[in-house]
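# just need the structure, nothing else, for what follows:
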Amino acid sequence: MRTDFEASYYTRLDEGKVRCELCPHFCVIAEGKIGICGVRRNQAGRLMLPYYGMISSIAMDPIEKKPLYHFFPGSVIMSVGFVGCPFRCPFCQNYSISIEFASLVSSLSFFEPQELVDRAIALGSMGIAYTYSEPLIHAEFITEAARLARKRGLKNVLVTNGYINPAPAEDILEHMDAANIDLKSFNADFYSSFIRGKIEPVKAFILQAAKKIHVEVTTLLIPGKNDSDEEIRDIAKWVAAIRDDIPLHLTAYYPRYHYTQPPTPPSRVLAAVDIAKKYLRHVYPGNI
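Predicted structure coming up:
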């Protein structure tokens, strides 16, 4: 792991503490401790990035797997995973790299940003997708990799939960071409009590991104939690108010991690798609 790479987006406080200002958690981190995301550490009163350039997975994926259906359809893209996440979703599909990744540390591979770009070119990829776990908590790395990738004619794609503050978001979006952003619910209580976050920063990021790059939105439908007709209508109407041609992906949940509720019936996903199509031009079912 890196021990010499200092983070951006933080303020030093008294008693050796630091306040991370990358995401809306605004973690105040004591000496030797890490933030909620698990990858930003206070080291002697400086916020450091011990997982800078540490990659958990690299794979060539269809762009539709992100899912992005209206951005270079039919192409394949090199997808890069990291570790850590600012959320604690009890249904997380990738919890082994996003939350409980301590046992994987020794198997992570280090890449400099330029090495990642070189790998994408060698694989014949049309670009780099920053995905699998939450990429935004690695803002410094992905911004540099994306800047170098664009110089080589590659596209940059985010697959993200959108939990980031506006200033660092602007720095990242400057180098991005597309994003699929999770809108996990349209209920503030769902975000605060179920995944330990806030909905408003996510909505703000979707609005911010939609002004600059191609955006598609995904909602994982969890029975009894966020799949009511009313909530589907609220999501679709809100996205349509930005632009009615933004694609919305409504996907089925399957039991994973700490959540054992039965999976979303395909019929429920298809019914939700029908509701959303009353407001949006492009709505797709997923995971069925």
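
# only C-alpha atoms for contact and neighbour calcs from this point on.
Noted.

# next SSE downstream of the longest strand belonging to the chain?
Using DSSP state E, we find that the single longest strand of the chain is strand 214-221. Going down the chain from strand 214-221, the next helix or strand is helix 229-242, by DSSP states H and E.

# that following helix packs against which elements?
If contacts are counted by 3 or more CA pairs under 8 Å, 6 or more residues apart in numbering; DSSP states H and E, helix 229-242 sits against helix 266-276.

# what's the helix it packs on in contact with?
With contact meaning CA atoms under 8 Å, 6 or more residues apart in numbering, helix 266-276 is reached by 221, 227, 229, 232-233, 235-237, 250-252, 283-286, 288.

# can you tell me which of these are buried?
221, 227, 232-233, 235-237, 250-252, 283-286 (16 or more other CA atoms under 10 Å).

# how big is the angle separating the longest strand of the chain from helix 229-242?
Put simply, strand 214-221 runs at 170 degrees to helix 229-242, going by axes from the mean of the first three to the mean of the last three CA atoms, to 10 degrees.

# show me how far strand 214-221 is from its chain's centre.
Its chain's C-alpha centre and that of strand 214-221 lie 11 Å apart, by CA atoms, centre = their mean, to the nearest Å.

# excluding chain neighbours, what is closest to the spatially most central residue of the chain?
With distances taken as CA atoms, centre = their mean, Thr160 lies nearest the centre of the chain, 1.5 Å away. Among residues not flanking Thr160 along the chain, Ile181 sits closest, at 5.1 Å (CA to CA, 6 or more residues apart in numbering).

# again with Ala178
For Ala178, the spatially nearest residue (CA to CA, 6+ apart) is His214, at 4.4 Å.

# tell me the contacts of that neighbour?
71, 177-179.

# three-state assignment of Ile97?
When classified by DSSP: H, G, I helix; E, B strand; the rest coil, Ile97 comes out as helix.

# so which of the contacts of His214 wins on neighbours?
The most crowded member of these, judged by other CA atoms under 10 Å, is Ala179 (28 neighbours).

# what helices or strands is the helix or strand encompassing it leaning on?
Assigned by DSSP H and E, Ala179 belongs to strand 178-182. Helices and strands touching strand 178-182, as assessed by 3+ CA pairs under 8 Å, 6+ apart, comprise strand 155-160, strand 214-221.

# TSV for those, including distance to Glu134?
Listed next are the helices and strands packed on strand 178-182 as TSV, based on distance: least, CA to CA, whole Å:
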stretch	distance to Glu134
strand 155-160	6
strand 214-221	15
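
# to compare against the first, here's another:
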Amino acid sequence: MSAPAWLSKKLDDGRILCEACHQHCKLSEGEYGVCGIRKVEGGQLQLLTYGLAAAVNVDPVEKKPMFHFLPDTKAFSFGTVGCNFACKFCQNADISQYPKEHDHKIAGQPLSPEQIVALAKEYGCDSIAYTYNEPVVFFEYTYDTAKLAHEAGLKNIYVTSGFETHKAIDTLLPYLDGMNIDIKGYTEAFYEDICGAKLKPVLDTVKYAHDKGIWIEITTLLIPGKNDSDEEIRKIARFVADLDVNIPWHVSGFYPMYKMLDTPPTPPTTLIRAYEIGKEEGLNFVYIGNYDDEDRESTYCPNCGFKIINRSGHIGQYVQNHLTDEGNCPQCGTHIPGVWE
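All right, here's what the predicted structure looks like:
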């Protein structure tokens, strides 16, 4: 299915500038964006995956991962084919890279924004997560869905690599409640060689989303020998802490995937080391992911140390929430930052 990709503008030279992400594709008639799903047809940029969901699931919100966002609730999660990154470790490469690897073919099941919202309500979800591939590449589909979701009393979460333009964030802002943003590494070389992107726009997106009042959580997948040095881990932790010590930081374990099948899994010792570095840098909420570690998946009050949200499981999905309805520690009354209702 195709619909106008209206987050775009016509340039003086006749090309179309896509304004969704920092790839800043300038396209002539018949050309595709880096994502593989935004194409100029008839002098207008078209989103080729509008209303076509390639992956649909009902997930614990903790899987996104969002640990300070409506804990122990369900998120209706969906994504399309296509991506503006080309991460060699992508766990969803079968959909994210599908158009690029199948001669620009598009795949997915018809699912309108109205149907998505209705299904989310039917399955008892409290939020909709735009995930599995990069949501900004199917921006107009997410926008229409998010607007309807808010009208239906649902919250919206972007699970993203952080390449949104300011215009994309500002446009979606009235309906966007949370973002989990990847900081995949802390060198331009890592982003260019491993991801097909750049670091600086990601850091800018993190700052901009935080300044706009969107609830954000950060995820870093630690890959042995690529981005897991103490120095790089510390730089990421320091960047987050300098912005806000209350931003949750998820450090996750890598498993061999896609074009990195020869890279070994992340040792648990690396995750624990990253957790400790995050704490040393002053972050109040650091979490280990893709590894069952109840002590380092749970949330503790930064004032009194009480375990306010107890989590266990591979993705922290088994939850005992002791917060008050207002999001306060039941022992000392300290307010814990997050989205709790």
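
# got the contact list for the strand holding Ala179 of structure 1?
Contacts of strand 178-182 of structure 1 (CA under 8 Å, 6+ apart): 66-68, 71, 156-162, 206, 209, 213-219.

# coming back round to it: which pair in the contacts of helix 266-276 of structure 1 spans the largest distance?
Lys237 and Ile288 (23.8 Å; CA to CA).

# could you tell me the end-to-end distance of stretch 114-128 of structure 2?
12 Å (CA to CA, to the nearest Å).

# likewise for stretch 279-288 of structure 1?
22 Å.

# likewise stretch 117-132 of structure 2?
With CA to CA, one end of stretch 117-132 of structure 2 sits 18 Å from the other.

# where in structure 1 does that stretch fall?
Under TM-score structural alignment, stretch 117-132 of structure 2 corresponds to residues 117-132 of structure 1.

# distance of the residue nearest to Ala178 of structure 1 from Asn165 of structure 1?
19 Å.

# which among the contacts of strand 178-182 of structure 1 end up buried?
Applying 16+ other CA under 10 Å to the contacts of strand 178-182 of structure 1 flags 66-68, 71, 156-162, 206, 209, 213-219 as buried.

# mind checking what Cys54 of structure 1 lines up with in structure 2?
I think there's a mix-up here, since residue 54 of structure 1 is Met and not Cys. Using TM-score structural alignment, Met54 of structure 1 lines up with Leu52 in structure 2.

# what residues are up against its match?
By CA under 8 Å, 6+ apart, the neighbours of Leu52 of structure 2 are 1, 80, 107-112.

# among those, which recur in structure 1?
Contacts conserved in structure 1 for the contacts of Leu52 of structure 2, using both residues aligned by TM-score structural alignment, their matches' CA atoms under 8 Å: 1, 80, 108-111.

# out of these, give me the two with the largest separation.
Greatest spacing in the kept ones among the contacts of Leu52 of structure 2, by CA to CA: Met1 and Thr80 (11.5 Å).

# if I look at the two, which residues touch both of them?
Shared contacts of Met1 of structure 2 and Thr80 (CA under 8 Å, 6+ apart): 49, 52.

# how about the strands of the stretch 51-200 of structure 1, start to end?
Here the stretch 51-200 of structure 1 has its strands, by DSSP state E, counting those that start in this stretch, at 54-55, 57-62, 76-81, 109-110, 127-131, 155-160, 178-182.

# dump those strands into a markdown table; add distance to Gly32 of structure 1 as well.
Shown next, in a markdown table, are the strands of the stretch 51-200 of structure 1 (distance: least, CA to CA, whole Å):
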| stretch | distance to Gly32 of structure 1 |
| --- | --- |
| strand 54-55 | 20 |
| strand 57-62 | 27 |
| strand 76-81 | 25 |
| strand 109-110 | 22 |
| strand 127-131 | 28 |
| strand 155-160 | 28 |
| strand 178-182 | 32 |
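
# go through those and pick out the most buried.
Compared across these, strand 127-131 shows the largest average neighbour count, a mean of 26 (mean count of other CA atoms under 10 Å).

# what's the match for Thr263 of structure 2 in structure 1?
Using TM-score structural alignment, Thr263 of structure 2 sits opposite Gln261 in structure 1.

# residues contacting the residue lying closest to that match once chain neighbours are set aside?
Setting aside the residues directly before and after it, Gln261 of structure 1 is nearest to Pro255 in space (CA to CA, 6+ apart), at 6.1 Å. Counting by CA under 8 Å, 6+ apart, Pro255 of structure 1 makes contact with 91, 261-263.

# measure Ile213 of structure 1 to Ile288 of structure 1 for me?
28 Å.

# my bad, Leu280 of structure 1
Relative to Ile288 of structure 1, and taking CA to CA, Leu280 of structure 1 is found at 21 Å.

# what does Ala145 of structure 1 give?
Counting by CA to CA - Ala145 of structure 1 and Ile288 of structure 1 are separated by 34 Å.

# what residue of structure 1 matches up with Phe78 of structure 2?
Phe78 of structure 2 maps onto Val80 in structure 1, by TM-score structural alignment.

# I figured its match hits Gly53, correct?
No - with contacts counted by CA atoms under 8 Å, Val80 of structure 1 stays clear of Gly53, the gap being 10.6 Å.

# straight-line length of stretch 10-25 of structure 1, end to end?
12 Å.

# cool, and stretch 299-318 of structure 2?
13 Å.

# what's that stretch aligned against in structure 1?
Using TM-score structural alignment, stretch 299-318 of structure 2 finds no match anywhere in structure 1.
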